[in-house]
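In: dropping a prediction and its sequence here:
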Amino acid sequence: MTVYEVNFDGLVGPTHNYSGLSFGNVASKNNAKQIANPKKAALQGLEKMLAMTKLGLKQGILPPQVRPDTYTLRKLGFSGSDKDIITKAAKHAPQFLKACYSASSMWSANAATVSNSLDCYDGKVHFTPANLSNKLHRAIEAEQTSRTFKAIFKNNQYFTHHEPLPHHPLLGDEGAANHTRLANSHNEKGLSLFVYGEDALSDIKPRIYPARQTLAASEAIARAHGLSDADCLFVQQNPDVIDQGVFHNDVIAIGNENVLLYHEMAFYQSARAVDAINTKYQGDKPLHLIEVSSDYVSVEDAVSSYIFNSQLITLPNGTMAIVAPTECQNNDKVATYLATLCEASNPISQVIYFDLQQSMKNGGGPACLRLRVPLNELELSAVAPECLMDEVKYHTLTAWVEKHYRDAISEDDLADPSLLVESQTALDELSQILKLGSIYPFQMD
């Protein structure tokens, strides 16, 4: 049975803003306090989703979360109406208010780790929402993420849902941004490659920025999903590149089927890590391990252009394409490398560029915006149908964005209670468009 890699992109929420909340994410900090354009951000994302369908791929939609998150603000001691809470938090705890306004769930690569049913002991697709415990503005996402997944993938015959791991420093989990799968194809059993930033039992760790993914978390997810030891490999990310702004593995390496494109600085003790990948890979097709030298692309260029945070996709004709941000096109070294890559002897045949500047300025490229969900034909038929993209859905959602989103949001606008009302109104209508029932835990006044 054919297995499709369905990319579920996060739909950018109406409170998209630049608050600089993500320590360790260079773009997030550098663009803090700039004016954001939520409407443009959402439309850029929708255009990418539609383009993927026109390439012949299956494309899904993950709705944004409720923001501002007044539920969390109530737990932090604020009381009264939702509007009162916004006013009080803006005056007494603006940093908490910014965290509760963050639209970071748009980066659905961090939403969960998903395992192909071919790899799991029970023959089902497994989902573990990420706890994202390293950052408050992301840690508050896990409960809503779990509720959303259970609404979209609700048939227990095909899907197994796990609870997020406990919020603990030993169990930091950032989802699929640190997980990839290497195989002959999506239709065959594969090797799950988990990349972690820190092992609690080791002194090998970054010194400046935090390691967000732990070995213990990756191992726990593999156990819960019923992945066999023979089909899993745990590799440590190079702590030196974490300290240069590589906060997730997908900022320094990307894999798809029998191709792994990685920077020479991506892994700790790189030669040993690559040898382990070669040894564990069980596919019949040649495994293309493509190392990118610093002579061609420096770590600084990798972080600024997000070349590795591109999507590496298999097209219907069997060749592969890189879906890259225009920042790669505008970087001469990176653009030259990508052009050379497409001419070399490997499955990658073309680069497709997209303008995702609104996401990029907060530190998220094409791969951040999507969660890879491998689904066979029966599993795909069990997905909530309104959450699958087509041209009609694109026009419906575009009209919805045009109707509800602001052209500009500054940090000062977060103190305006009317933004809360606008966001709730928009999401209430969206839940009806996507036919997901009561996934949003608020009541309209």
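Out: All right, it came through fine.
In: CA atoms for contacts and neighbours, from now on please.
Out: OK.
In: gap between the residue nearest to the spatial centre of the chain and residue 205?
Out: By Cα atoms, centre = their mean, the chain has its centre lying nearest to residue 109, at 1.6 Å. From residue 109 over to residue 205 the distance is 23 Å, taken as Cα to Cα, to the nearest Å.
In: with residue 92 instead?
Out: Distance from residue 92 to residue 205, by Cα to Cα: 36 Å.
In: tell me which of the two has more neighbours.
Out: The neighbour count for residue 92 versus residue 205, taken as other Cα atoms under 10 Å, is higher for residue 205 (21 against 11).
In: thinking again about what came up before, is it fair to say the residue nearest to the centre of the chain lies in a strand?
Out: No - per DSSP: H, G, I helix; E, B strand; the rest coil, residue 109 lies outside any strand segment and is helix.
In: take this one as well and set it beside the first:
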Amino acid sequence: MADLHDAGRQPAGQDSRTAAFGPGRGGEAREFNFDGLVGPSHHHAGLASGNVASMRHGGTASNPRLAALQGLEKMLALHRRGIPQAILPPLVRPNLGFLRRLGFTGSDTAVLSAAAHADQRLLSTAYSASSMWVANAATVSPATDSADGKVHFTPANLSAKLHRSIEHPDTARLLRAIFSDPRHFVVHDAIPGAPALGDEGAANHTRLAASHGLAGVQLFIYGRETFDDDAAQQRFEARQYAEASRAVARLHDLDPARVVFGRQSAAAIDAGVFHNDVIAVGNLDTLFYHSAAFQDEATLIDTLARTCEASGFRLRPIRVDAGQVSLADAVSTYLFNSQLLQDPARRTLIVVPQECLAHAPSRRYLESLSAPGGPVAEVLSFDLRESMRNGGGPACLRLRVVLDAGQAAAIGANIFFSESLHATLVDWVKRNYRDRLLPQDLADASLLEEVRRALVELEDILALPGFYAER
């Protein structure tokens, strides 16, 4: 077995956005992993039907402090390995504007108390920390793929679930605050949140390329073609609609010859694959996927391979069949909700949750994947249990953004990861986060003040003035 281990302890790395490009690499584009910083109201409310882990742990106690520290530990370990990292902070919580639009009136504490008495799930929705899973924040296309030569972002409308459907206005504000230079970036509004236009962001999107700085092939995966197709008969509803994926491709002005659309299998969705990144992940020329991932696997892989070939590189598929890892085991361990990365030595790394190494079939498969001569040089595992209990693994916690040196330099916010930023955020979390939170605790007036105080301080740390102003 080659290098299967807990990745929490690695040698220190460099400490600036310039260092992320490496010596001698000039303006070559790099993929930055923008990781979601877990917010102080992280709790287990079981709001996400179709997400088996979220449903299973609804109503149990969460540990917001541990959740944030676990995420920061992963960021630090990858940063020290030379993987460019950045931060996407939590959104404003509680979302009192949402509750006021539902007719709750009075002071802020009165609104929270009334919502708790009317329907606890409404209060949980207003306090939801689900924006931590930033793979759902937006779909991103790098400048090399877009006709205007700019990086494009389309916030996901997340219309399938109430607690997530309220995120996109603030997500757009956040992206516009960070990617503010119109010479380099375009942040679109979310697609209209109609039932037949559900968009779940990068969790149903993969970009493949010979290198990050070259034009690539964009793979959009949807679960439902139209609102009235036979997917309505499934156990769990599909969240991504085909027309939403097509709309994003149009908005980003992508070359149709470099775009491929495919459909999730109904069996995967019913097994708990609410997003395609629970069953498939791609990076550069590699697509790592389960045989049950796609409705018409053979046609999709053939089309994708031919499109990649026409774009100047060869697709490297890594297919896992049910005899190696069952569909149920893939969902329970989040084997495919992993990060495929390339380190500065151009070795392929895979980042998995610790659950994968605790599960014998998944561990055996990872051992074979990383054996000498295998497609993966190293398997890194992290304890992300707090996120996993709510249904989000390593891939859910990051949004991939390809930037060249000029685009990175145009970002003024203090969001590029460093040793010093890590230390500051760890101190901030330890001072401001609770170590136990139940859904019923959300009505506590003191929690409101704790969260507000923490977010105002974070605004200063990340140099995002005014982002947490009352809305």
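Out: Sure thing, it's come through. Treat the numbers as computed from the prediction; the structure is a model and nothing was measured.
In: can you tell me what the residue nearest to the centre of structure 1 aligns to in structure 2?
Out: For residue 109 of structure 1, the aligned position in structure 2 is residue 135, judged by TM-score structural alignment.
In: now do the contacts for that match.
Out: By Cα atoms under 8 Å, 6 or more residues apart in numbering, the contact set of residue 135 of structure 2 is 201-203, 395-400.
In: okay if I get those as a markdown table plus secondary structure?
Out: Putting the contacts of residue 135 of structure 2 into a markdown table (three-state DSSP) gives the following:
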| residue | secondary structure |
| --- | --- |
| 201 | helix |
| 202 | helix |
| 203 | helix |
| 395 | coil |
| 396 | coil |
| 397 | coil |
| 398 | strand |
| 399 | strand |
| 400 | strand |
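In: still touching in structure 1? Go through the residues you listed.
Out: Counting by both residues aligned by TM-score structural alignment, their matches' Cα atoms under 8 Å, these that remain in contact in structure 1 are 201-203, 395-400.
In: and residue 181 of structure 2, which of the three is it?
Out: Under the three-state scheme (three-state DSSP), residue 181 of structure 2 adopts coil.
In: number of residues surrounding it?
Out: Neighbour count of residue 181 of structure 2, defined by other Cα under 10 Å: 14.
In: and whatever residue of structure 1 lines up with it, how close does it get to residue 161 of structure 1?
Out: Counting by TM-score structural alignment, residue 181 of structure 2 lines up with residue 155 in structure 1. Distance, residue 155 of structure 1 to residue 161 of structure 1, by Cα to Cα: 10 Å.
In: cool, and residue 364 of structure 1?
Out: Using Cα to Cα, which is the criterion applied here, residue 364 of structure 1 is 26 Å from residue 161 of structure 1.
In: for those two, indicate the residue with more neighbours.
Out: The neighbour comparison of residue 364 of structure 1 against residue 161 (other Cα under 10 Å) goes to residue 364, with 25 against 20.
In: quickly find the element holding that one.
Out: Residue 364 of structure 1 belongs to no helix or strand when assigned by DSSP states H and E.
In: quick check: it touching residue 107?
Out: Yes - using Cα atoms under 8 Å, residue 364 of structure 1 is in contact with residue 107, at 6.8 Å.
In: strands of the stretch 51-200 of structure 2, residue ranges please.
Out: 85-88, 138-141, 151-155, 185-187 (DSSP state E, counting those that start in this stretch).
In: wait, which of those strands is closest to residue 214 of structure 2?
Out: Smallest distance to residue 214 of structure 2 across these (Cα to Cα): 12.0 Å, for strand 138-141.
In: and the residue of structure 1 most remote from its centre, how close does it get to residue 73 of structure 1?
Out: Relative to the C-alpha centroid of structure 1, counting by Cα atoms, centre = their mean, residue 80 is the outermost residue, at 34.4 Å. Per Cα to Cα, residue 80 of structure 1 is found 11 Å from residue 73 of structure 1.
In: now residue 1 of structure 1
Out: For residue 1 of structure 1 relative to residue 73 of structure 1 (Cα to Cα), the value is 47 Å.
In: so for the two, which sits in the more crowded spot?
Out: Of the pair residue 1 of structure 1 and residue 73, residue 73 is the one with more neighbours under other Cα under 10 Å, namely 21 against 9.
In: tell me the counterpart of the more buried one in structure 2.
Out: Aligned counterpart of residue 73 of structure 1 in structure 2: residue 99 (TM-score structural alignment).
In: that match touches residue 127, doesn't it?
Out: No - distance between residue 99 of structure 2 and residue 127: 10.4 Å, which falls outside the contact criterion (Cα under 8 Å).
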